[in-house]
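Trainee: Coordinates for the following, if possible.
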Amino acid sequence: MRILIVGAGATGGAFGARLQECGRDVTYLVRPERAAHLRAHGLTFVAPDGTRTFPVRAVTAAELAGPFDVVIVAVKSGGLPAVLDDIAPAVGEGTVVIPFLNGLAHVDQLRERYGDRVLGGLVRIVATLRDGQVVQLHPLATMTVGALDASSVPLLAPVLDALDVPGFELIVSDDVLGALWEKWAFIVAAGVVTCLFRNTVGNIVAAGGEPQVRAAIEETERVAAAAGHPVGRTAHEQSVGLLTQPGSAFTSSLYRDVVAGNPNETEHLLGDYAARARALAVPVPTLDLTLVQLRAGALGS
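Mentor: This next block holds a predicted model:
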């Protein structure tokens, strides 16, 4: 199976390294500067179980030739518009496209372009890119895949066999759309809490903010339920536990990007969620307030 991973950052690099470690045929589609780095230095993966460096096959959009059996899209939302065109040579009659972005806007855009070849996917991993190296900060690593609806192409055994390697847990879901909504509801709640109060969870709770945190979680979960994908009890309790833990240094990745002045996913994650809430007639006052703050901050920067 020929596997194309679009992006060799924290997510694409970590899962790609695990696949390479087991001898899978992996190619990375990256920007020219990243391609030059990978060709010169290889892909260094710093994981909880050790550090290793792999020689890689890195190509740019101008060099891409296909088709591939599996195309994994592991970029942030800002890179998606270019990716929609860039991966075209890689997508053939038998290709499956599995995006690992958060939210749902990317699913709509990819399906509009590539139809039922697009499956649902999400990953859970704590990783970062540091001096060109992929660093996994916690042993947790899961990859969830599944058909978005009855029209999607089936997940054939060779694809699952190719993706099922040690180092992360492969989960095949019969409700991957529900899983995407569940994760999105949490990410939006975490973004609202940490961006609105501009602090860590521990400090927000210490300042008396736990009722507001719980209200934000309930607000985002009402939207998911109205969309037909209610958040399960276990996931709800995990969200509450993580976002109300005393002394916790947790902040959302959106908050970290905003504070650092980096490109961020405010509109892809929070803006799209608020738009879907309006379409479903679900009030989201805390989310709306956070969006005003983030948008005004962006205008003033």
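Trainee: drop to CA atoms for contacts and neighbour counts, all remaining ones
Mentor: Fine.
Trainee: what's around residue 34, how many residues?
Mentor: Other residues near residue 34 number 19, with proximity taken as other Cα atoms under 10 Å.
Trainee: out of everything not next to it in sequence, what's closest to it?
Mentor: residue 8 (8.0 Å; Cα to Cα, 6 or more residues apart in numbering).
Trainee: Which secondary structure state does that neighbour sit in?
Mentor: coil (DSSP: H, G, I helix; E, B strand; the rest coil).
Trainee: I have a second one here; can you model it like the first so I can compare?
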Amino acid sequence: MRYLVIGAGAVGGAIGGRLAEAGHEVVLVARGAQYTALRDHGLRLRTPDGDRTHPLLTVDGPAALGALRPDDVLLLAVKTQDTEAALATWGPAPVIGGGTAAERLPLVCAQNGVESARLALRRFRRVYGVCVWLPSTFVEPGVVSAAGTPLTGMLHLGRHPHGTDETAHRIAADLEKSRFEAPVVPDVQRWQYAKLLGNLGNALEALSGPVDGEEAEALYARVRAEGERVLDAAGIAYASAEEQRRARGDKITLVPLDGVPRGGGSSWQSLTRGTGTIEADHLNGEIVLLGRLHGVPTPLNELLQRLANSFARERRPAGSMPVAELVRRADEAERVDARE
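Mentor: Predicted coordinates for the structure are as follows:
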């Protein structure tokens, strides 16, 4: 199988680079400065076992490839806010032998949140969800850092909305030859919703820096508890924190990489790169949506969603709101909600 990695940033670059190192054929899809850097200089992948540069074929869309191959796998790794544009671009792409990518090719959504696979299923017949546990960083064009060892990441994989098939097992086998653990599960959404709860802290981290002090950890616990109340009210199952710890064990240890600044996750990286957008609408905003549908107040997630979008739109620096100020605003949001 040939892997077309649509969105060669932190997650896509790490997966694509590791697949290429294991001998798999990989095409990177990027745009803007990342496209130019990858096209001209290759992908520089920084990991605990060293730095390598991979001169992989890089394109900015399907037209550069002509008709796609029947053995192609589309691995979607853009931020959720960019999913619709990617689906509209790649879905109609012709495939050798007839038909389109949306009709014939598997689409693997290696993204945070739960919305992208739902969007994809409107267009693509064969959609696979991935619960992405892959600590990686992309803040400089052409350079992706992945600090996990001995495994680079853990990628639970399954059909969307449920089930497994031979294609899922073949993709998982390729990933497991490429420094990942890739359990094929029939209930991948249960793992994705568990990851969603963890990602509710992304906005907090983007606004106020690493969630590692007493104030920040206490606020994240409140935000997560609000999310759990919403999922419980909606009847949505999610893997417990203990189940996630058992699955990961000590398989992924983070190793500081020389020259890689201490930063944060995907939302922090979006602010650091000054992209002008952030995925809060599909992380905290997913909890807000479900809360409104099921009658559960979500003042904390609404606050983080609103502030994260404001920071991205105004291109404010990541981590520039003191955590004490964020806690003050969170307390006020809960008081206002209680009075309404």
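Trainee: quick revisit: do you know how far the residue nearest to residue 34 of structure 1 is from residue 301 of structure 1?
Mentor: Noted for residue 8 of structure 1: a distance of 29 Å to residue 301 of structure 1, by Cα to Cα, to the nearest Å.
Trainee: Show me where the stretch 51-200 of structure 1 has its strands.
Mentor: In the stretch 51-200 of structure 1, the strands defined using DSSP state E, counting those that start in this stretch lie at 57-59, 68-73, 91-99, 120-130, 133-146, 169-172.
Trainee: Mind putting these into TSV with distance to residue 38 of structure 1 and mean neighbour count?
Mentor: Formatted as TSV, those follow (distance: least, Cα to Cα, whole Å; neighbours: other Cα atoms under 10 Å):
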stretch	distance to residue 38 of structure 1	mean neighbour count
strand 57-59	7	22
strand 68-73	18	22
strand 91-99	22	19
strand 120-130	13	19
strand 133-146	10	19
strand 169-172	26	16
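Trainee: Would you mind giving those strands as CSV with distance to residue 184 of structure 1 added?
Mentor: Shown next, in CSV, are the strands of the stretch 51-200 of structure 1 (distance: least, Cα to Cα, whole Å):
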stretch, distance to residue 184 of structure 1
strand 57-59, 31
strand 68-73, 17
strand 91-99, 14
strand 120-130, 10
strand 133-146, 14
strand 169-172, 18
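Trainee: Which one, of those strands, ends up nearest to residue 256 of structure 1?
Mentor: Minimum separation from residue 256 of structure 1 across the strands of the stretch 51-200 of structure 1 (Cα to Cα) falls at strand 120-130, 12.2 Å.
Trainee: how near is the aligned partner of residue 176 of structure 1 in structure 2 to residue 279 of structure 2?
Mentor: If you follow residue 176 of structure 1 across to structure 2 using TM-score structural alignment, you land on residue 188. Note on residue 188 of structure 2: its distance to residue 279 of structure 2, by Cα to Cα, is 21 Å.
Trainee: Between these two, point out the one with more neighbours.
Mentor: residue 188 (26 against 23).
Trainee: do you know how far the closest residue in space to the more buried one that isn't next to it in sequence is from residue 48 of structure 2?
Mentor: Distances taken as Cα to Cα, 6+ apart place residue 158 nearest to residue 188 of structure 2, at 5.3 Å, with adjacent residues excluded. Look at residue 158 of structure 2 and residue 48 of structure 2: by Cα to Cα, they are 29 Å apart.
Trainee: cool, and residue 123 of structure 2?
Mentor: Distance from residue 123 of structure 2 to residue 48 of structure 2, by Cα to Cα: 39 Å.
Trainee: same check, this time on residue 3 of structure 2
Mentor: Counting by Cα to Cα - residue 3 of structure 2 and residue 48 of structure 2 are separated by 24 Å.
Trainee: Same check on residue 301 of structure 2?
Mentor: Counting by Cα to Cα, the gap from residue 301 of structure 2 to residue 48 of structure 2 is 35 Å.
Trainee: More neighbours: those two, which one.
Mentor: Just comparing residue 301 of structure 2 and residue 48: by other Cα under 10 Å the higher neighbour count belongs to residue 301, 30 against 18.
Trainee: and that one, that one's in a helix?
Mentor: Yes: according to three-state DSSP, residue 301 of structure 2 belongs to a helix.
Trainee: Tell me the counterpart of it in structure 1.
Mentor: That one, residue 301 of structure 2, aligns with residue 287 by TM-score structural alignment.
Trainee: My understanding was that its match contacts residue 270; is that so?
Mentor: Yes: if you go by Cα atoms under 8 Å, residue 287 of structure 1 and residue 270 touch, sitting 7.4 Å apart.
Trainee: residues touching the residue most central in space within structure 1, list them.
Mentor: Most central in structure 1 under Cα atoms, centre = their mean is residue 101, positioned 3.4 Å from the mean C-alpha point. Going by Cα atoms under 8 Å, 6 or more residues apart in numbering, residue 101 of structure 1 touches 73-77, 122.
Trainee: Out of the residues you listed, which are shared with structure 2?
Mentor: Counting by both residues aligned by TM-score structural alignment, their matches' Cα atoms under 8 Å, the members of those that carry over to structure 2 are 73-77, 122.
Trainee: For the residues you listed, work out which two are farthest apart.
Mentor: The span of these, defined through Cα to Cα, is set by 77 and 122 at 13.9 Å.
Trainee: What are the boundaries of the strands in the stretch 201-340 of structure 2?
Mentor: 252-254.
Trainee: residue ranges for the helices of it, please.
Mentor: 201-208, 214-234, 241-248, 266-273, 284-294, 299-314, 323-339 (DSSP state H, counting those that start in this stretch).
Trainee: now, of the ones you listed, which is deepest in the fold?
Mentor: helix 201-208 (a mean of 27; mean count of other Cα atoms under 10 Å).
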